[in-house]
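[1] build me a model:
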Amino acid sequence: MATVLSVNVNKIAVLRNSRGGTEPDVVQAASACLDAGAHGITVHPRPDARHVRAEDVYALSVLTRSRGVEFNLEGNPFAPPRAGYPGFAALCAETRPAQATLVPDSDAQITSDHGFDFMGDLGSLRERIAELRELGCRVSLFVDAGCPVIERAADVGAQRIELYTGPYAEAFARGDCADAVAACAETARRAQAAGLGVNAGHDLSEANLPTFLRGVPDVLEVSIGHALIGDALYRGLDATVKRYLEAIAHGG
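    Predicted structure coming up:
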């Protein structure tokens, strides 16, 4: 199965929020990405509404459903509701994303920087996953390469993992990524042996995608936002999405 591209449009909302108002329009940007050939749209709403907000999630769910593409909603299932943020489970219940990617982030983090460690009592995580699957969501868990107990992701009911590729991207930029690729590949194989599908995301770019996909077997989906939106400032969304799709093809 070919790797699919889900574009994270959080950064469009960051630009909009820096000025207030409605421009640039998150839904229009997502639509442009889909027109260019992207296979889905990802957003990671934060409780502090620093970028995409609940109303964006609702609007993007309508767009993706009308286009027949995947909507991937990321978030911390344990973050409590607050004004303007109904909670991750509530957003999933209202929008029914095709995929819910659970991330153990906190408000203090600028961006997601680690995965679940699967140590200790996982009862609460198992309950959250069961609730999301009952809604019809495929559940993916954000994990670190080299996680020693990756099989426990399957034990708690997840159907996929998303490899945190930040360390790989840093190693690629230094020119010594062989060990990072090997760690991702080994984790992917163990996850697949446990019956889990493998996604990947964080700091993946047009430059480092082919090497990653050549080294890591059977990656089903990559979720890319920061680098892709940055590149689009120079090239435009249409050309950039097409170049990322070419990079994925070169890694296949």
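
[2] only C-alpha atoms for contact and neighbour calcs from this point on.
    Noted.

[3] can you map out the helices along the protein?
    Here the chain has its helices, by DSSP state H, at 10-19, 26-35, 54-67, 88-95, 123-134, 152-155, 166-174, 178-193, 209-215, 226-235, 237-251.

[4] and of those, who's closest to residue 75?
    helix 88-95 (6.3 Å; CA to CA).

[5] could you list the buried residues of the closest one?
    Residues of helix 88-95 classed as buried: 88-89, 91-93, 95 (neighbour count, 16 or more other CA atoms under 10 Å).

[6] export the residues you listed as a markdown table, with columns for distance to residue 199.
    Below are those laid out as a markdown table (distance: CA to CA, whole Å):
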| residue | distance to residue 199 |
| --- | --- |
| 88 | 20 |
| 89 | 21 |
| 91 | 22 |
| 92 | 20 |
| 93 | 23 |
| 95 | 22 |
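
[7] let me know the closest of those residues to residue 235.
    After measuring the buried residues of helix 88-95 against residue 235 - CA to CA - the closest member comes out as residue 95, at 31.9 Å.

[8] how far away is that closest one from residue 16?
    Separation of residue 95 from residue 16 (CA to CA, to the nearest Å): 22 Å.

[9] just the terminal-to-terminal distance for stretch 201-212.
    11 Å.

[10] do the same with stretch 198-210
    Stretch 198-210 stretches 16 Å from its first residue to its last (CA to CA).

[11] ok, stretch 171-178 next?
    Start-to-end span of stretch 171-178 (CA to CA) is 8 Å.

[12] same thing with stretch 167-186?
    15 Å.

[13] can you list the buried residues in that stretch?
    167-172, 177, 180-186.

[14] and the helices of the chain: which comes nearest residue 142?
    Nearest of the helices of the chain (CA to CA): helix 152-155, 9.6 Å.

[15] follow-up on the earlier one: residue 131: which of the buried residues of helix 88-95 is nearest?
    Nearest member of the buried residues of helix 88-95 to residue 131, counting by CA to CA, is residue 89, at 8.0 Å.

[16] quick revisit: wait, which of the buried residues of stretch 167-186 is closest to residue 32?
    Closest to residue 32, out of all of those and judged by CA to CA, is residue 169, at 26.4 Å.

[17] please report how far that closest one lies from residue 59.
    Residue 169 is 32 Å from residue 59, by CA to CA.

[18] what does residue 132 give?
    Distance from residue 132 to residue 59, by CA to CA: 20 Å.

[19] tell me who's in contact with residue 167.
    Contacts were defined as CA atoms under 8 Å, 6 or more residues apart in numbering; by that measure residue 167 touches residue 180.

[20] also this sequence, please, to line up against the first:
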Amino acid sequence: MTYCLGMLLEQGLIMIADTRTNAGVDNISSYKKLHILEHSEDRTIIACTAGNLSVTQATFALLREGLEEDDDSDGPRFVKDMANMHRVAGLVGEALHMAREDITETAGDDAQYSFSGSMLLGGRIKGRPLRLFHIYKEGNFIACQPDRPFMQIGETKYGKPILDRALEYDTPLDDAVKTGLVSFDSTMRSNLSVGRPLDIVVLPADETQPMLSQRIDETDHYFNMLSSKWALALAEARAAIPMPPFMLKDSAE
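    Reported below is the predicted structural model:
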């Protein structure tokens, strides 16, 4: 299992992914799930992946080699050549669909595993606005909108409530990163299959500002402090709320 989060805000794009791929009593492994597909003067393209590793690895291999030409191209199609983010999402979705179909066909009817994968794809082409897409296993995709400025894949349910309550399109980037980390902390508290290290990329809307990347491991002081303070704040907030009136002794009289 995994958890990946993308937040498309007025001030920029934030993408966070965990690295855990296997979790058991004596078998915990990790694999990088946040990938920079392209980072040049012309464009920055970032992908977070969830699902079967063989499918997502095959997808990236296809993108590196270039997809076969179509009616509008003179040769293989690459992420670096797409005119806008919508076309990038279409190309990545096509590669994901092809990889999934090829691996499923090779495995045959006796396959014991689900060959599925999905992605969050974010970034921008120079001079154009930031975009964020959720690409489904079939290769189709939807775009993130300001009225719901985040997208999730993987183990989403535990980290969603804080995002629903606290995240708005105009939330400042530093506050949004903090909210995103609380979302991951809540998820890791409830599901062992999501865990550190966490990879973070922040891409400001201002093109003159550099991209920021960070890895948060088990020894990260800030995350450990955030986790303990959030638990304390929840306990204090619960204690501050009045008791249900029907539970009070006088209410029965």
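
[21] fetch the TM-score of the aligned pair.
    Overlay of the two chains. TM-score (TM-score structural alignment, normalised by the length of the first structure): 0.29; 129 aligned residues with a CA RMSD of 6.4 Å.

[22] thinking again about what came up before, with distance to residue 74 of the first structure added, can I get the buried residues of stretch 167-186 of the first structure in CSV?
    Formatted as CSV, these follow (distance: CA to CA, whole Å):
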residue, distance to residue 74 of the first structure
167, 20
168, 21
169, 20
170, 23
171, 25
172, 25
177, 27
180, 24
181, 24
182, 26
183, 24
184, 21
185, 23
186, 24
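
[23] pull out the buried residues from the helix or strand that contains residue 215 of the second structure.
    Using DSSP states H and E, residue 215 of the second structure falls within strand 212-216. Neighbour-count burial for strand 212-216 of the second structure flags residue 216 (criterion: 16+ other CA under 10 Å).

[24] cool, and stretch 227-240 of the second structure?
    Quick answer for stretch 227-240 of the second structure (16+ other CA under 10 Å): residue 227.

[25] can you check stretch 178-189 of the second structure too?
    Those would be 179-188, for stretch 178-189 of the second structure by 16+ other CA under 10 Å.

[26] residue 90 of the second structure: how many residues sit nearby?
    Neighbour count of residue 90 of the second structure, defined by other CA atoms under 10 Å: 17.

[27] pull up the gap between it and residue 64 of the second structure, please.
    15 Å.

[28] now do residue 132 of the second structure
    Separation of residue 132 of the second structure from residue 64 of the second structure (CA to CA) stands at 21 Å.

[29] out of these two, which sits in the busier spot?
    residue 132 (29 against 14).

[30] ok, residues contacting the helix or strand harbouring that one?
    Assigned by DSSP H and E, residue 132 of the second structure belongs to strand 131-135. Here strand 131-135 of the second structure makes contact (CA under 8 Å, 6+ apart) with 6-8, 13, 85, 89, 93, 118-124, 141-144, 151.

[31] what's the burial count for the nearest residue to residue 12 of the first structure once chain neighbours are set aside?
    Leaving aside its sequence neighbours, residue 12 of the first structure sits nearest to residue 26 (CA to CA, 6 or more residues apart in numbering; 5.9 Å). When neighbours are counted by other CA under 10 Å, residue 26 of the first structure registers 23.

[32] residues in contact with residue 34 of the second structure?
    16-17, 46-49, 199-200.

[33] can I get those in a markdown table with neighbour count, distance to residue 99 of the second structure and secondary structure?
    Shown next, in a markdown table, are the contacts of residue 34 of the second structure (neighbours: other CA atoms under 10 Å; distance: CA to CA, whole Å; DSSP: H, G, I helix; E, B strand; the rest coil):
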| residue | neighbour count | distance to residue 99 of the second structure | secondary structure |
| --- | --- | --- | --- |
| 16 | 26 | 24 | strand |
| 17 | 32 | 22 | strand |
| 46 | 20 | 19 | strand |
| 47 | 26 | 16 | strand |
| 48 | 27 | 16 | strand |
| 49 | 26 | 14 | strand |
| 199 | 21 | 25 | strand |
| 200 | 21 | 26 | strand |
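
[34] between the residues you listed, which is closest to residue 213 of the second structure?
    Nearest member of the contacts of residue 34 of the second structure to residue 213 of the second structure, counting by CA to CA, is residue 200, at 5.5 Å.

[35] my guess is that closest one meets residue 14, correct?
    Yes - the criterion here is CA atoms under 8 Å, and residue 200 of the second structure meets it with residue 14 at 7.3 Å.

[36] hmm, back to that, immediately after the strand holding residue 215 of the second structure, which helix or strand?
    By DSSP H and E, the next helix or strand past strand 212-216 of the second structure is helix 221-240.

[37] helices of the second structure, residue ranges please.
    53-65, 85-107, 160-166, 173-190, 221-240.

[38] may I see those helices arranged in JSON lines, with distance to residue 22 of the second structure as well?
    Conversion of the helices of the second structure to JSON lines gives the following (distance: least, CA to CA, whole Å):
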{"stretch": "helix 53-65", "distance to residue 22 of the second structure": "11"}
{"stretch": "helix 85-107", "distance to residue 22 of the second structure": "21"}
{"stretch": "helix 160-166", "distance to residue 22 of the second structure": "22"}
{"stretch": "helix 173-190", "distance to residue 22 of the second structure": "14"}
{"stretch": "helix 221-240", "distance to residue 22 of the second structure": "22"}
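
[39] right, and those - which one's nearest residue 37 of the second structure?
    helix 53-65 (8.3 Å).

[40] what's the closest one packed up against?
    helix 85-107, strand 117-125 (3 or more CA pairs under 8 Å, 6 or more residues apart in numbering; DSSP states H and E).

[41] so the closest residue to residue 134 of the second structure other than its chain neighbours versus residue 65 of the second structure, what's the distance?
    Sequence neighbours aside, residue 120 is the residue nearest to residue 134 of the second structure in space, at 4.8 Å (criterion: CA to CA, 6+ apart). Between residue 120 of the second structure and residue 65 of the second structure the computed distance is 21 Å (CA to CA).
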